[in-house]
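1. Could you look at this predicted model? Sequence included:
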Amino acid sequence: MLVPPPLSLYVHIPWCVQKCPYCDFNSHALKAEIPELDYIDALIEDLDTDLAAYRLTEDSRSLHSIFIGGGTPSLISPEEIGRLLKAIEVRIPFSENIEITMEANPGTIEAGRFTAYREVGVNRISIGIQSFQDEKLKRLGRIHGSDEATRAANLATDAGLNSFNIDLMHGLPDQSIDDALSDLKQAIALNPPHLSWYQLTIEPNTLFYSKPPTLPDDDDLWDIFEQGHQLLTEASYVQYEISGYSKPGLQCRHNLNYWRFGDYLGIGCGAHGKISFADGTITRTVKVKHPRGYLNPQKPYLDQETQVEDSERPFEFFMNRFRLLESCPKQDFVERTGLPLDAIQSSIDWALGENYLTDNGSEWQITKQGKLFLNDLLAAFVDEE
């Protein structure tokens, strides 16, 4: 029987000072002032529309986490972020220990800004640093320099937040192993509670895709990961997700809910949502992508709505769950997909035989072999009947 999981909220702010050449997110370079009053009004109306459409005002779930992403949310004033958070809390009760994260670009942060965001309810900041080397930052189209990156992390430390994250990339254009490890050492020295350390990938519909830069080869990438992982482990960071490291107990709760196949409303330009219902339905939503369309009062906020069919649920569940290094309780599969275990037993048996998984009776654990051949493992759950 499907049991509705914890509920989170994703809020998308679509504007950036400029578009980075590697970015395939729904972001738009600023050409004028942000219509922040109108946009916050639209976000609140968007939320009201979802709450009514999916009868979530009758739902007993409180809000587990909020993630304000982009784009560059720190382009929005603390006052308007505060107005949005108050409006959300009036409509959905916050859990006692709700995590409220906001992304920030070091190039948009002024002294005291983090403290102002904390005072209106944000208790976790994610800083998009990417590199501490000015030449690499320029290649990535970032608007900040290495000094601003360090300053932003120090401001976050001093702001009294519950936690903060540094986003750092490796596998950058013309990056040596020493360059990548130097970036990581500088990030570790700033002692962030959470560190997202991920490899640059070239995505379609980006400038890097049409004009590919020279990236490190596979051998160098493997050496960067192995040596970097050792540095992080020695600094007391625990890897809990493919690219997620944290000090013990300080994992990102919003990301954990996402990877555990939890539920999340998505409001804002192009935001995605997933909602489960006690009747066994799982609905995915996508909002209107472009700010002009989203802010047009004559158009609905919803762009797409699809149902996750029973045959799609095993793949979707494990595609998310196997990003995490933790074991997966079998009961989670039953409760979050609404399917019985025998619906996937043949695929599980095959995965056990390939040493992709282990089974202790109540939980599955992905193995090192399973991580190496993750695509093969996931393919076993496509179109299960």
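-> Structure's in. What do you need?
2. only C-alpha atoms for contact and neighbour calcs from this point on.
-> Noted.
3. And the contacts of whatever helix or strand residue 165 lives in?
-> Following DSSP states H and E, one finds residue 165 within strand 163-170. Under the criterion Cα atoms under 8 Å, 6 or more residues apart in numbering, residues 123-131, 153, 156-157, 180, 183-184, 187, 192-200, 224, 250 lie in contact with strand 163-170.
4. quick check, distance from it to the centre of its chain.
-> Relative to its parent chain, strand 163-170 has a centroid offset of 12 Å by Cα atoms, centre = their mean, to the nearest Å.
5. Which other helices and strands does the helix or strand just after it contact?
-> Sequence-wise, the next helix or strand downstream of strand 163-170 (DSSP H and E) is helix 177-189. Where contact means 3 or more Cα pairs under 8 Å, 6 or more residues apart in numbering; DSSP states H and E, helix 177-189 is packed against strand 163-170, helix 218-234.
6. Identify the residues contacting residue 286.
-> Here residue 286 is in contact with 266, 270, 271, 272, 273, 302, 303, 304, 305 (Cα under 8 Å, 6+ apart).
7. now do residue 101
-> Going by Cα under 8 Å, 6+ apart, residue 101 touches 66, 67, 68, 122, 123, 124, 125, 126.
8. what would those look like in a markdown table with neighbour count and distance to residue 50?
-> Listed next are those as a markdown table, based on neighbours: other Cα atoms under 10 Å; distance: Cα to Cα, whole Å:
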| residue | neighbour count | distance to residue 50 |
| --- | --- | --- |
| 66 | 26 | 16 |
| 67 | 24 | 17 |
| 68 | 24 | 17 |
| 122 | 25 | 23 |
| 123 | 21 | 25 |
| 124 | 24 | 25 |
| 125 | 25 | 26 |
| 126 | 23 | 26 |
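9. Tell me which two of those residues sit farthest apart.
-> 66 and 126 (12.5 Å; Cα to Cα).
10. And here is the other one:
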Amino acid sequence: MTQDATTRPLILGAAGFSSEQPRAPLAELAPLSLYIHIPWCVRKCPYCDFNSHTASPVLPEQEYIDALLADLDQDLPHVYGRELSTIFFGGGTPSLFSANALGRLLRGVEQRIRFAPDIEITLEANPGTFEQEKFSAYRSLGINRLSIGIQSFQEAKLKALGRIHNGDEAVRAAGMARQAGFDNFNLDLMHGLPDQSQDDALSDLRQAIALAPTHLSWYQLTLEPNTVFWNQPPVLPEDDILWDIQEAGQTLLRENGYAQYEVSAYAQPGREARHNLNYWSFGDFIGIGAGAHGKLSHPDGRIIRTWKTRLPKDYLNPAKAFQAGEKLLPLDEMPFEFLMNALRLTKGVDAALFQRRTGLSVDSLASARLEAEQRGLLETDSSRLVATARGQLFLNDLLQHFLL
């Protein structure tokens, strides 16, 4: 049964819309994106700390699409008149859902919010879920970008990571994506894996480059709380090896036409992930689905962060609210929140963007900027906010300067 938005309770967070000192109105609203969370996977990986859950033999596709659209209906009053510049299906493994289900969802979204003419729509997928016919159908829906979770091409490494695919399936997935009509796709690849040598890591990277993706997310495995690896840590490479892998890999990517534009993101010219760029430039996004987060600006200067009910069974329960909470971002947290995102970009951002996104004068950063510049963490460029090479390496230290 379709769940009407008006039948679901709505919970406002404790911070709500509480009063504080007056805020400066925003001259413009940031670009708007939509994040859609599909929380099910074939199997939970031991390193994964995302909100993902092992799928049952039959997924509640229709019930979940009903809930997503009802969830979106409750967010609509905050975005009337705006258009969507990007959509991202994340998970979990969104490619477990059928093309029919995702098509119904996309039609429902477009009926509610206008799509930009050049909208970017990305779907996360794993090689173990690739079917040529299914992915051709995804492309016909208007999904125009894939992000494929490879992680490694080597059997021993894939087994250690708990992945359900093998190296050959990973290679075939890229070819099938292209055959399905995707001329823009990302490959996710990890390094610093258990017992991984520099040669192992560069072999994976060379194989990924040979598949000619337009974008590569290449990042180091980290042990996160509330994961199997956190409780049963594997033997990871020593710091010297990790450093050598990072330097050699970045050189290899650069030599093959992949420019680093963010801490772990590399792209061919003009192929940066627009959805992620919107996050990193402190843009706005609606988050729907179990555990999804959102961030919305309002003309009066308020910026509200929201988060949705985390467990799928609760999210699908009509007696429970979609929204688990919300927070009005305090003025004194704005600099840190903005720069935590913007300084991940290797070229930083135009300094004037700070005022456009937060309503605060860039002059309010002057003291902290000077301290960071003197420590060699921030470039001495009055027109931009950009970390130095050292600042990129010690980003947490850099950000501490902007905690007010």
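-> Cool, the structure landed. Keep in mind that what you see is a predicted model, and the values were worked out from it rather than measured.
11. Need the TM-score from the superposition.
-> Overlay of the two chains. TM-score (TM-score structural alignment, normalised by the length of the first structure): 0.97; 379 aligned residues with a Cα RMSD of 1.0 Å.
12. Now tabulate the helices and strands packed on helix 177-189 of the first structure in a markdown table and tack on mean neighbour count and distance to residue 34 of the first structure.
-> As requested, those are arranged in a markdown table below (neighbours: other Cα atoms under 10 Å; distance: least, Cα to Cα, whole Å):
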| stretch | mean neighbour count | distance to residue 34 of the first structure |
| --- | --- | --- |
| strand 163-170 | 23 | 25 |
| helix 218-234 | 15 | 39 |
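13. Any chance of TSV for these, columns distance to residue 207 of the first structure?
-> Listed next are those as TSV, based on distance: least, Cα to Cα, whole Å:
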stretch	distance to residue 207 of the first structure
strand 163-170	17
helix 218-234	22
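14. Any idea which of these gets closest to residue 373 of the first structure?
-> helix 218-234 (15.4 Å).
15. That closest one against the second structure, how far on average?
-> By mean Cα distance after the TM-score superposition for the first structure, the fitted helix 218-234 of the first structure averages 0.7 Å away from its aligned residues in the second structure.
16. counterpart of residue 271 of the first structure in the second structure?
-> Under the alignment by TM-score structural alignment, residue 271 of the first structure pairs with residue 292 in the second structure.
17. residues contacting that match?
-> Contacts of residue 292 of the second structure by Cα under 8 Å, 6+ apart are 35, 36, 37, 307, 308, 309, 310.
18. Now the third one: which helix or strand?
-> Taking DSSP H and E as the definition, one finds residue 37 of the second structure inside strand 32-38.
19. which parts of that strand are buried?
-> Neighbour counts over strand 32-38 of the second structure (16 or more other Cα atoms under 10 Å) mark 32, 33, 34, 35, 36, 37, 38 as buried.
20. got it, and stretch 212-223 of the second structure?
-> Those would be 212, 213, 214, 215, 216, 217, 218, 219, 221, 223, for stretch 212-223 of the second structure by 16+ other Cα under 10 Å.
21. One more: stretch 75-87 of the second structure?
-> Buried residues in stretch 75-87 of the second structure (16+ other Cα under 10 Å): 75, 79, 82, 83, 84, 85, 86, 87.
22. Correct me if wrong, but the last one is in a helix.
-> Right, the one you point to is residue 87 of the second structure. No - counting by DSSP: H, G, I helix; E, B strand; the rest coil, residue 87 of the second structure is not found in a helix; it is strand.
23. Now which residue in the first structure aligns to it?
-> That one, residue 87 of the second structure, aligns with residue 66 by TM-score structural alignment.
24. Roughly how far does the aligned partner of residue 226 of the first structure in the second structure sit from residue 381 of the second structure?
-> Aligned counterpart of residue 226 of the first structure in the second structure: residue 247 (TM-score structural alignment). Separation of residue 247 of the second structure from residue 381 of the second structure (Cα to Cα, to the nearest Å): 26 Å.
25. now swap in residue 314 of the second structure and tell me
-> 49 Å.
26. who has more neighbours, these two?
-> residue 314 (14 against 11; other Cα atoms under 10 Å).
27. residues in contact with the more buried one?
-> Going by Cα under 8 Å, 6+ apart, residue 314 of the second structure touches residue 320.
28. How about residue 306 of the second structure?
-> Contacts of residue 306 of the second structure by Cα under 8 Å, 6+ apart are 287, 293, 294, 295, 323, 324, 325, 326, 327.
29. Among these, which ones are in strands?
-> Within the contacts of residue 306 of the second structure, residues falling in strands by DSSP state E are 287, 293, 294, 295, 323, 324, 325, 326, 327.
30. Could you dump those into JSON lines and include neighbour count?
-> Compiled in JSON lines, those are given as follows (neighbours: other Cα atoms under 10 Å):
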{"residue": "287", "neighbour count": "26"}
{"residue": "293", "neighbour count": "22"}
{"residue": "294", "neighbour count": "19"}
{"residue": "295", "neighbour count": "22"}
{"residue": "323", "neighbour count": "27"}
{"residue": "324", "neighbour count": "20"}
{"residue": "325", "neighbour count": "19"}
{"residue": "326", "neighbour count": "21"}
{"residue": "327", "neighbour count": "18"}
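31. ok, the residues you listed vs residue 228 of the second structure, which is closest?
-> Closest to residue 228 of the second structure, out of all of these and judged by Cα to Cα, is residue 293, at 24.0 Å.
32. Helix or strand: which one has the residue nearest the centre of the first structure?
-> In the first structure, the residue lying closest to the centroid (Cα atoms, centre = their mean) is residue 255, at 5.6 Å. According to DSSP H and E, residue 255 of the first structure maps onto helix 253-259.
33. now do residue 390 of the second structure
-> Per DSSP H and E: helix 389-393 holds residue 390 of the second structure.
34. And the strands in the stretch 251-385 of the first structure, which stretches?
-> 263-268, 272-276, 282-287, 302-307, 328-329, 357-359, 363-366 (DSSP state E, counting those that start in this stretch).
35. By how much does the shortest one deviate from the second structure on average?
-> In this case it means strand 328-329 of the first structure. Looks like 1.3 Å for strand 328-329 of the first structure (mean Cα distance after the TM-score superposition for the first structure).
36. That strand maps to which residues in the second structure?
-> By TM-score structural alignment, strand 328-329 of the first structure lines up with residues 349-350 in the second structure.
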